[in-house]
Structures are given as C-alpha cells and as structure tokens.
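**Q** could you look at this predicted model? Sequence included:
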Amino acid sequence: MTEKLEDIAVAMVANGRGLLAADESTATIKKRFDTIGLESTETSRRDYREMLLRAEKAMRKYISGVILYEETLFQHAVDGTQLVDIIRAAGSIPGIKVDAGAKPMTNFPAETITEGLDGLAQRLARYHEAGARFAKWRGVISISDTLPTAGAVRANAHALARYAALCQDAGIVPIVEPEVLMDGAPGDHSIDRSEQVTEWTLRTTFEELAAMRVKLEGMILKPSMVIDGKKARNASVAEVAERTIRVLKRTVPSAVPGIAFLSGGQSTEEATAHLSAMNASHDLPWKLTFSYGRALQQEALNAWHGKADNIGAGQRAFSHRAEMCSLAAKGTWKKELEKAA
C-alpha cells in the first residue's frame, strides 16, 4: 500500500501533538552534554536519545514525530531494538535531518547558504528504506539593519525548494525550515524588523516552492516566530502571537496542512506561551504546533545527568514538558500548570 505524503503530513500535526527535534549534530550535542559534565560518545548519545524515545507517555500522547540525526536513524538500543522501531511502536513517525549545515556564502559577508543537495536523492532513498518518512532542511537568515540581502534570501529559499522536491519524489514529507535568527548579528533588532524580514523570507520561500512544483499538501513549514532580537526583548507574548499570525496569513497558503514552530533561542516557557497564545486567539487554516529541540529536552537532560539511575526522572521531565507543549498546541496552556509540575 502506497503511503500518501498528505496523510503523513496531517499525522505530523495531529491535534495536540508535535515534533521532537532530536537531530542535534555531534558538535551541538557535545555542547549540551558539556553543561552536565558528560562526555559525548556514540554510546552516551544513544543512551540519551533512547531515554527520550522510551518515555512512553510522552511519545504516545504528545509526540507525532521525531527528527533524527543520521547516526541515530541507524542506531540500535541497548537491547538490540532499532531506535526507529521504538519510535514507530509508540505511534510516532521517524524523520531525518538531511542538510549538511549552513556554510559561509561566497560574496555575502556574515550570511550563509545551507549545503547538502549533492547526492541528496540517493541519501533520501536510503533513509526511506531505513524507515524515515519525513525530513528536515534548515535555511538560516541573519537579521540586522542591513541584513539579510536579497541574494541570501533567494538562494536559501531556492535550496529549500529543491530539497523539498527531492523529498517528495522519494516519498518523504519535507519540513521546510527558513529560520530568521533571533540572536543574529548583533541581535538587537526590533520586532518591526523581525516581522518585515520574516514576511519577506516566507514569501520568497513559497515562490520558490511553487517554481519547483512542490505539493503544498505534502509538506510542513517550520518557521521562526516574529520576535525581537535577543538583546532587545521588549515584545509581550500577545504581540509576538499577533505579529506572527499576521505574517503567516499573508504568506502561507491554506493548502499547507501544518506549521510546526522552532523555538529559536527562546526559553522553554516563552516558546510554550507564544504557541499557546497563537492557538488560543485565532481561527486558522493550518494546525499550529511545535517542533522543539532544546525547549523540549533541556529539563530532561538536566534531570538525567548522564546517569542510569536518573532515567525515570529524565523521562518524567520530558513527559511534563511535552504535555505543556501539547496544551500550547491546543491553546490551553497556563503558566500555573508549570508550577504544579
């Protein structure tokens, strides 16, 4: 039986469920492990991710899909079970990060272009065979008074569109992630500037998706929220929600089944509050949910601390955070629920 891209995409944004971004590169997860004094090895990375994936309550009730790093896609748990099989047994969908990272863009100082298109079709076929049913590619847009440039916005949008077309040809749902950096150079931009650049970036991205004949019903958008720079941070939760929705309504076709936000430098609680405010106050043509990495994992990482005796504590922390995000995806999160944890 052929799996339909549209059905996979709809399942990825099912009511009250969202995506766990567990696709940190080896370098990134080392930084995370450094905060708890744990050496990053293939085994320690496996143990950490297995702890999260075996948190049954979280996985079954709140997590629709898991974005994996290539290493994890092919790894086995301690008992020999493939990690992708643990994900599927929990009713969740395995996914895979496929880009090769943002690299300096020639002739465009302080801007990047994401690489990884060469050989992508062959890699996607292998990932599909291994069980991945969706993929992720991140384009990075720096923001300041003079950035981004039109060249960088267009180049990253074009790469996202080419990636998305290749994914759909391979039977894989593409997550299209054009991230406008909250903490870019120098990170003191206003929310007005963020709104302007986010709208420009999304509009350009959908122009390129149309040019590459990407089926909108078979993709998920993963944008950043419209938020002021990390060094500014004056906007209220309500203002972030209002401006983000305004931009999405202007740029995202209703054919797209869902939008799964990245947390992008926000605190755990901020990312939850902003998502909940959007869902609580607007009637929208798409599902709005989460695709969080650190904002879903940090509390679990701190509770686990790399020790087998703390697996239960880590899983409880992860389950609580996933539940809070689930409530936000339904617009029913409240701050006092955090204190009740």
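**A** Yep, that arrived.

**Q** contacts and neighbour counts: CA atoms only from here.
**A** Will do.

**Q** other SSEs contacting the helix or strand where residue 205 lies?
**A** Following DSSP states H and E, one finds residue 205 within helix 191-211. Packing partners of helix 191-211 (3 or more CA pairs under 8 Å, 6 or more residues apart in numbering; DSSP states H and E): helix 150-169, strand 173-180, helix 237-251.

**Q** following that helix, which helix or strand shows up next?
**A** strand 220-221.

**Q** list the helices and strands that following strand packs on?
**A** strand 173-180, strand 258-261.

**Q** for the residue lying closest to residue 266 once chain neighbours are set aside, what are its contacts?
**A** Once flanking residues are discounted, residue 266 sits nearest to residue 295: 7.8 Å by CA to CA, 6 or more residues apart in numbering. Counting by CA atoms under 8 Å, 6 or more residues apart in numbering, residue 295 makes contact with 263, 266-268, 271.

**Q** second structure for comparison follows:
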Amino acid sequence: MSIEQLEETAQAMVAPGKGIIAVDESNATIGKRFAAVGVENTEEHRRAYREMLLTTPRLGEHISGAILYDETLRQATRTGVPFTRIMTEAGILPGIKVDKGPVPLAGFPGDVVTEGLDGLRPRLKEYAALGAKFAKWRAVIAITEDTPSGTCIESNCHALARYAALCQEAGLVPMVEPEVLMDGSHDIDVCYEVTEATLRSLFSALYEHGVMLEGTILKASMVIAGKDCREQADVEDVAEATLRCLKSTVPAALPGIVFLSGGQSDEKATAHLDAMNRMGSKPWPLSFSYGRAMQQAALRLWAADMTGNFAKAQQTVFQRARDNGLAAMGRWKG
C-alpha cells in the first residue's frame, strides 16, 4: 500500500465528528469485566457481546473504526456474517491489537516493556488479509517515586517505532499508544513532565525508523493528576495542559490524535475532549479511542438481560458515540 493510501486511511480514522471504539480486551481482561456484572467468560458470550457493540444501528455516524482482539477479528454474527463485513458496510474501519502486553523490564524494578515484535511481520500480513486496515500497540508508562526510568521510556518507544515501521510495510496504519498511567498519587505537573519526555522520545524513534507520520495515528493519554492525588485539576486545566504538551512535542504532519480514557469516568473523558476542541486552532484533529468509557453502561444493561436488553444496550452505545463525536468537534453540551 502506498503512503497516499495509508494517509487516506489515517485521515478517515479522524474524520470530523468521528472516533474509534476500542473492543480489543484480551480474553482475561474481558473476563474480569464480565465477572463484575455476573457474566460467564465463554467464547459465545464474548462473541455475543461484541456483536451487540459492532451491530449498533447508525454506529458509523460517529465511529470511524474499531480496534479488535485477534479472536474478534475472526468472529461473525449469530447468523454467520463476519464482523469485518458488518463493520465495512457501516463505514467502520476494522483495526487489530497486535502487542502481547507488558512484562517487567530487566534491571529496572517497577518498569515494564511491551512484547510482541517476534513474529509480528507474518501476523500483520495475516491480519491485513483478514480485513484489518490499522493496528494498535500499547506501551505502559507508570509513574511512581522510582519510575519511569529513561531506559523504560526509550525501550518502549523503540518498540513502538519498530512496530509502526512493520505496520506500514504491511499496508496497515499504525496507531502508536504510549499510555502514561493514571495510577498513583502524582500531580498534574509530574504527569506533564513524563508525558512530554515520552512523546519526545516516541517521535524521535519514529523518525529514526523511517516511519511516515502522514500514515500514523497517535493514541495519547491526557495530562492529568494520578487518581490518588489529593488535588485533582479541573476540566479546563487538564485540557490546557494536555494541549500545551501535545503542541510542544507532536509534529504537525501527523493526521490526528485520539485519546484513551485511561480510567476516567465516561463523562469526564468526554468533557476533557470537548474542552480541548473548544480551545482554538490546532495542527491536527483531536478525537477519541475509548474502551470502558464507551462500553461500561452498555455492558451493565446487556449483562442484566442479554436478549431483552440488547436494543437498550445498543442505544447506550450510540449515545456515547454521539456524545464523544460532538466532543471531537467541541460541540458537546454536557
């Protein structure tokens, strides 16, 4: 695929008023969420739940793409229609999570590095053949008194760059996700420093590996105080700090930035995105790539009565998509 085609896909991912829904929980992670609402973690229940999400009527009006897990990319509706066909017909680009999760970084207690580069080239080729148009890799940066180390940041950004180069070779748009976790008691200023250092390292690594930014999407965490910090910044302060950090580190050539919710409440994640988009002109579109903040309310409804609440749960998914689509244009009314 040419850089022009990659660029076209990347731009479609951040089309005005649209964002990405993350449906890429591993079987273990979805199992924890199912357990919290009393649903057994079986393959059929996972398939049925993902069908509820992906077949939501009019979802494509506000959702440009969906990040899937390996199992989900291969699944179909109860009537046998592949999810990828359902998505494509709705104007939703299929994406795929390709990393294999974080493991301890040897020699640096408390730090982790994401694995999954071994064998990635043939996996990407297979995913492209199955209909994927973009891929996602998540790096995890934790803030404590002793972390992150410079080595942690550099190692994760190096892996993100290698992954991104392999994606573009395979004709897939790479979504690079260096998540600075909300866990901890750090304040917003510390989060700013770590996020700034991480993004500087990331774009340096992408440049060194020949990654074409025009065909790349950044999935970013917001600059926000740790969830255990006694002093929580208000919506405007989070939006201002996040935007200032991005403007100082992210090249204008990037087609767009989508935010992860990272443990924020549904409404806070939407409010922060909306506030940023009300703050004047920016070099790139700012949109969303939410998982829990898109799914939580719908999961509770669906779990209570998988058949009887199917349509109600889908209405909730659509409402969350619409709210975040409006926030991506700075038009959400709260």
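**A** Yep, that arrived. Computed from a predicted model, the values in this text were never measured in an experiment.

**Q** picking that back up, what's the most buried one of the helices and strands packed on helix 191-211 of the first structure?
**A** Neighbour counts (mean count of other CA atoms under 10 Å) averaged over each of those peak at strand 173-180, with a mean of 26.

**Q** circling back: could I get the helices and strands packed on strand 220-221 of the first structure as a markdown table with distance to residue 121 of the first structure?
**A** Converted to a markdown table, those look like this (distance: least, CA to CA, whole Å):
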| stretch | distance to residue 121 of the first structure |
| --- | --- |
| strand 173-180 | 13 |
| strand 258-261 | 24 |
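
**Q** select from the contacts of residue 295 of the first structure the one having the most neighbours.
**A** When neighbours are counted by other CA atoms under 10 Å, residue 263 leads these with 25 neighbours.

**Q** and that residue, what's its match in the second structure?
**A** Using TM-score structural alignment as the criterion, residue 263 of the first structure maps onto residue 261 of the second structure.

**Q** ok, its match to residue 326 of the second structure distance?
**A** As judged by CA to CA, to the nearest Å, residue 261 of the second structure and residue 326 of the second structure stand 16 Å apart.

**Q** go through the helices and strands packed on helix 191-211 of the first structure and name the closest to residue 133 of the first structure.
**A** Proximity to residue 133 of the first structure, assessed across these by CA to CA, is greatest for strand 173-180 (6.3 Å).

**Q** contacts for the closest one?
**A** Against strand 173-180 of the first structure from outside (CA under 8 Å, 6+ apart): 5, 8-9, 133-143, 156-157, 160-161, 163-164, 167-168, 194, 197-198, 201-202, 205, 218-224, 264.

**Q** rewinding a little: out of the helices and strands packed on strand 220-221 of the first structure, nearest to residue 319 of the first structure?
**A** Nearest to residue 319 of the first structure, of those and by CA to CA, is strand 258-261 at 18.8 Å.

**Q** which is the succeeding secondary structure element to that closest one?
**A** Heading C-terminal from strand 258-261 of the first structure (DSSP H and E), you reach helix 268-281.

**Q** give me the angle between that next one and helix 237-251.
**A** 60 degrees (axes from the mean of the first three to the mean of the last three CA atoms, to 10 degrees).

**Q** and helix 268-281 of the first structure, which residues are buried?
**A** 268, 271-280 (16 or more other CA atoms under 10 Å).

**Q** can you pull the contacts of residue 206 of the second structure?
**A** Under the criterion of CA under 8 Å, 6+ apart, the contact list for residue 206 of the second structure reads 158, 160-162, 164, 213.

**Q** counterpart of it over in the first structure?
**A** In the first structure, residue 206 of the second structure lands on residue 209 (TM-score structural alignment).

**Q** okay, its match and residue 118 of the first structure: tell me how far apart.
**A** Counting by CA to CA, the gap from residue 209 of the first structure to residue 118 of the first structure is 19 Å.

**Q** with residue 158 of the first structure instead?
**A** 14 Å.
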